[in-house]
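Colleague: quick check, what structure comes out for this input:
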Amino acid sequence: MDHPSRYVFLGAGAIGSALGGLLARQGREVLLVARGEHARVMADRGVTLRCPDLTETVAVPVATAPDEAHLTVDDVLVLTAKTPQAADVLDTWGDAPVHDRDGIEVGRAADVLPVLVALNGVAGEEIALRRAERVFAVCVWCPTVLLEPGEVIVRGAPLRGVFHLGRYGHSPDPAADSSLLASIATDWEPAGCLVRPTDAVMGWKYRKLIANTGNALEALLGDTTGAEDITTAARAEAEEVLGAADLPVVGKEEARAGWEPEGLEFLPVPGEPAQLGGSSWQSLMRGTGSIESDYLNGEIALTARRIGRPAPVNAGLTALARRAAREGLRPGSITADELRRALGLE
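Modeller: Okay, here's the model as predicted:
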């Protein structure tokens, strides 16, 4: 692959729509793969970016299925679906035909194209590697919110976010991988997306996983004010479990420096409430019926069970968040005191 000509965002929810819109705004070629009303609105009117320093609607191509995409050897697939949907999305798109520059079919997407896994948690890379040859992990530090079809809130300004990228699994051609990552940085950074290639990408994702154990609290409580002790307990438990399992975790000071570059602040967006939650909170707000807590708090519980350690706080949060999604509950369905009792923290 030479320089990528197009970024195909598979499962363009909040982060995929935000990245696609920001790149399209800078003249990069993108394709947003979405479904339902969100896909229809973006196809008709474009994607509206709502940032602290701008509001702009950007025209973007949209597809709902592989036969609408005409994939080529110059495409890069960016997996931005939620982890529970990742396998189905990759199964559908991995079998899509890819064409060379003369229009001749040269193979399947999973065999030919690079796949960037821009998901929370650390399970998406294994899901992708079961299906694709060339997989790259992406640690996303870019708060985005999708509540209304066709509109995405991006809270970073003037930079939009930081993205640590690196190859996942064996690389038969490190030089080609380095070239691809350099090209991505060249394309993304004018859009305010700071790209940092690293061989320690999974260490960054494990560090973010610890932070993301708080996502379930946002989803359940709505407002986590006064529940700092629960957040601290979940994160401390995660830190202990990952350390006991001897998994790579970027240090706190290194993470703080990496996620606080000059020019990146997370600010209020005009016309939007100050209290906006993360991906799990958004899932309950939109009533999707599913939530990714199994791959966040549940990842900590899974790791603990593998090594014979208890993780009652994260296991409990996983079960409560899953039930809330299944029953269609909204953020704020439980109080902090009720949550403490449920988790045995009183």
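Colleague: C-alpha from now on. contacts and neighbour counts both.
Modeller: OK.
Colleague: surely residue 278 touches residue 215?
Modeller: Yes: judged on C-alpha atoms under 8 Å, residue 278 makes contact with residue 215 at a distance of 6.2 Å.
Colleague: more neighbours, those two?
Modeller: Between residue 278 and residue 215, counting by other C-alpha atoms under 10 Å, residue 215 is the more crowded of the two (23 against 18).
Colleague: next up, the contacts around that one.
Modeller: By C-alpha atoms under 8 Å, 6 or more residues apart in numbering, the contact set of residue 215 is 277, 278, 279, 280, 281, 293.
Colleague: before we move on, what about residue 131?
Modeller: Residue 131 makes contact with 90, 91, 94, 110 under the criterion C-alpha under 8 Å, 6+ apart.
Colleague: derive a PyMOL selection command for the buried subset of those residues.
Modeller: Buried members of the contacts of residue 131, defined by 16 or more other C-alpha atoms under 10 Å, are picked up in PyMOL with:
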select buried, resi 90+94+110
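Colleague: between all of the contacts of residue 131, which two are separated the most?
Modeller: Comparing every pair within those by C-alpha to C-alpha identifies 91 and 110 as the most remote, at 8.8 Å.
Colleague: is the most centrally placed residue in the chain in a helix, a strand, or coil?
Modeller: Geometric centre of the chain, nearest residue: residue 119, 3.3 Å, by C-alpha atoms, centre = their mean. Here residue 119 is recorded as coil under DSSP: H, G, I helix; E, B strand; the rest coil.
Colleague: pretty sure it is in contact with residue 84, am I right?
Modeller: No: counting by C-alpha under 8 Å, residue 119 does not reach residue 84; the two are 10.4 Å apart.
Colleague: give me the neighbour count for the closest residue to residue 2 other than its chain neighbours.
Modeller: Leaving aside its sequence neighbours, residue 2 sits nearest to residue 74 (C-alpha to C-alpha, 6 or more residues apart in numbering; 7.0 Å). Neighbours of residue 74 under the rule other C-alpha under 10 Å: 19.
Colleague: what's the distance between residue 74 and residue 175?
Modeller: 17 Å (C-alpha to C-alpha, to the nearest Å).
Colleague: and the longest helix seen in the chain, which residues are buried?
Modeller: When the chain is scanned for its longest helix (criterion: DSSP state H), the result is helix 228-244. By 16+ other C-alpha under 10 Å, the buried positions in helix 228-244 come out as 230, 231, 233, 234, 235, 237, 238, 239, 241, 242.
Colleague: do the same with stretch 61-68
Modeller: In terms of neighbour count (16+ other C-alpha under 10 Å), stretch 61-68 has its buried residues at 61, 62, 63, 64.
Colleague: before we move on, what about stretch 165-184?
Modeller: The neighbour-count check on stretch 165-184 (16+ other C-alpha under 10 Å) flags 165, 166, 167, 168, 177, 180, 181, 182, 184 as buried.
Colleague: here is a second sequence; please produce its structure as well for comparison:
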Amino acid sequence: MTPGEERAIAIVGAGAVGLVAGVRLASAGRSVRFFVRSREAAHAIERDGVRLEDPGSGELVRARATATLGLGHGAGATSSIVLLCVRSCDTELVAPAIGTAFPRVPVACVQNHVVNEATLAKHVSRVLGVVWRQTCTRVAPNAVVTLGRGRVVVGAYPEGGGEDVDALACDFRAAGFDVGVSPRIVDDKWLKLCINLMSTPNALVRPRDHVTQAFVETKARLLEEARAVLAAAGIAARSCDGRDRSLDEEIAFQRASLAQGTSARRLPVYNQIWAALRDRRAVEADEYHRVILELGKRHGIPTPLNAHVLQMLERARDEGLGPECLRADQLLEPG
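Modeller: Alright, predicted model coming up:
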């Protein structure tokens, strides 16, 4: 057994991302324990382990893991690293308990948004950031569907590296992920937040409209507004190693996607907004758009499309319309 295989990895949260990470890491020989708030999830993981299916390749992976209900004092003191995989809207609630349950253990935020690390740093001594680039859908309390192996970027918060960063990168590489190590993870996090703006039209627009000009133009214009806002605010949004498309490149990619045949979803793997609308749960994506709106207001940059898309997302959530409920032109143009 290699030193990496002896590492004990705690995963707080058994949503889609947590399950993918858990399956892959456990399959790579790491000792994985989930900390969950659902008794159903804890029982399912303890009884049957965790399962991942890739409908693209036909891969089916099962792995053993353990699960603990809640976060008790010192519950994870023997862990090598903690992966925080709860929704961003839950970070402030769970952060104090993490500081108590995992004393002196580095905690990595495997989450969207740009605020989680700062919130967590108030309660733990060492915070890492992780950018997760893989769409995945939880289909059972202990099962998830995804495509391929995915890409992750890791780094110390707000910048720098360290042995714990290198060790976590090694864990993810052993699990088959495409891994980047960032000297300034906040820049990668801002880039990912902008990319996540496109998740809203992906979830809201009916599938047959994913091959329309209105659909791809909505996504491109959301990014253009974000690019202008971040430039005015002096915020860098970039890839640590150039392997993730820049905002300029992503805008061009979206506008070319119709001709390239890449604008439509090909397989039944859905993002977190889609799943939240289906299950009538809280939708964290509204906060991505609000960040852009607030920065735009502060720096005098108009963001009308982000405002309209946010309004339509809130309507779908509040009225229980579910995912894939709108035409593409309803997002691109008000009215």
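Colleague: TM-score of the superposition?
Modeller: Superposed pair, TM-score by TM-score structural alignment, normalised by the length of the second structure: 0.83. Supporting alignment: 307 aligned residues with a C-alpha RMSD of 2.7 Å.
Colleague: what does the residue nearest to the centre of the first structure align to in the second structure?
Modeller: Using TM-score structural alignment, the equivalent of residue 119 of the first structure in the second structure is residue 111.
Colleague: sketch out the helices for the stretch 101-250 of the second structure, chain order is fine.
Modeller: Ranges of helices in the stretch 101-250 of the second structure, per DSSP state H, counting those that start in this stretch, are 116-120, 163-174, 185-196, 199-204, 213-233, 247-260.
Colleague: to residue 29 of the second structure, which of those helices lies closest?
Modeller: If you check each of the helices of the stretch 101-250 of the second structure against residue 29 of the second structure by C-alpha to C-alpha, helix 163-174 wins as the nearest, at 8.7 Å.
Colleague: thinking again about what came up before, keep only the contacts of residue 131 of the first structure that stay in contact in the second structure.
Modeller: Of the contacts of residue 131 of the first structure, the ones still in contact in the second structure (both residues aligned by TM-score structural alignment, their matches' C-alpha atoms under 8 Å) are 90, 91, 94.
Colleague: what's the helix or strand for the first one?
Modeller: Spelled out, that is residue 90 of the first structure. Remark: residue 90 of the first structure resides in helix 83-94, with elements defined by DSSP states H and E.
Colleague: where in the second structure does that helix fall?
Modeller: By TM-score structural alignment, helix 83-94 of the first structure lines up with residues 88-99 in the second structure.
Colleague: show me which residues of that stretch are buried.
Modeller: Buried residues in stretch 88-99 of the second structure, counted by 16+ other C-alpha under 10 Å: 88, 89, 91, 95, 97, 98, 99.
Colleague: wait, doesn't the first one sit right on residue 114?
Modeller: No: in this structure, residue 88 of the second structure sits apart from residue 114 without contact. The criterion is C-alpha under 8 Å, and the distance is 9.1 Å.
Colleague: and residue 79 of the first structure, what does it touch?
Modeller: Residues in contact with residue 79 of the first structure, defined by C-alpha under 8 Å, 6+ apart, are 9, 10, 11, 86, 115, 116, 117, 118, 119.
Colleague: isn't residue 94 of the first structure up against residue 107?
Modeller: No: using C-alpha under 8 Å, residue 94 of the first structure makes no contact with residue 107, being 10.1 Å away.
Colleague: please name the residues that touch residue 23 of the first structure.
Modeller: The contact partners of residue 23 of the first structure, by C-alpha under 8 Å, 6+ apart, come to 29, 30, 187, 188, 191.
Colleague: can you give me the neighbour number for residue 118 of the second structure?
Modeller: 12.
Colleague: do residue 290 of the first structure as well
Modeller: So residue 290 of the first structure, with other C-alpha under 10 Å, has 21 neighbours.
Colleague: what's the burial count for the closest residue to it other than its chain neighbours?
Modeller: Of all residues beyond its chain neighbours, the one nearest residue 290 of the first structure is residue 325 (5.3 Å), with distances taken as C-alpha to C-alpha, 6+ apart. Residue 325 of the first structure has 24 neighbours, counted by other C-alpha under 10 Å.
Colleague: hang on, residue 325 of the first structure in a helix?
Modeller: Yes: looking at residue 325 of the first structure with three-state DSSP, it is inside a helix.
Colleague: what does it correspond to in the second structure?
Modeller: In the second structure, the residue paired with residue 325 of the first structure according to TM-score structural alignment is residue 317.
Colleague: surely that match is in contact with residue 280?
Modeller: Yes: between residue 317 of the second structure and residue 280 there is a contact under C-alpha under 8 Å: 6.9 Å.
Colleague: how close does the residue nearest to residue 290 of the first structure sit to residue 336 of the first structure?
Modeller: The value you get for residue 325 of the first structure to residue 336 of the first structure, if C-alpha to C-alpha is used, is 18 Å.
Colleague: list the contacts of residue 164 of the second structure.
Modeller: residue 106.
Colleague: how much space separates it from residue 108 of the second structure?
Modeller: 10 Å.
Colleague: again with residue 152 of the second structure
Modeller: The spacing between residue 152 of the second structure and residue 108 of the second structure, counted by C-alpha to C-alpha, is 12 Å.
Colleague: ok, these two, which is more surrounded?
Modeller: Neighbours per residue (other C-alpha under 10 Å) separate residue 152 of the second structure from residue 108, with residue 108 holding more: 27 against 19.
Colleague: residue contacts, the more buried one?
Modeller: Residues near residue 108 of the second structure by C-alpha under 8 Å, 6+ apart: 81, 82, 83, 84, 127, 128, 129, 130.
Colleague: what range does the longest helix of the first structure cover in the second structure?
Modeller: Against the second structure, helix 228-244 of the first structure falls on residues 216-232 (TM-score structural alignment).
Colleague: how close does the matching stretch sit to the first structure?
Modeller: Stretch 216-232 of the second structure: mean distance to aligned residues in the first structure after superposition is 1.1 Å, counting by mean C-alpha distance after the TM-score superposition for the first structure.
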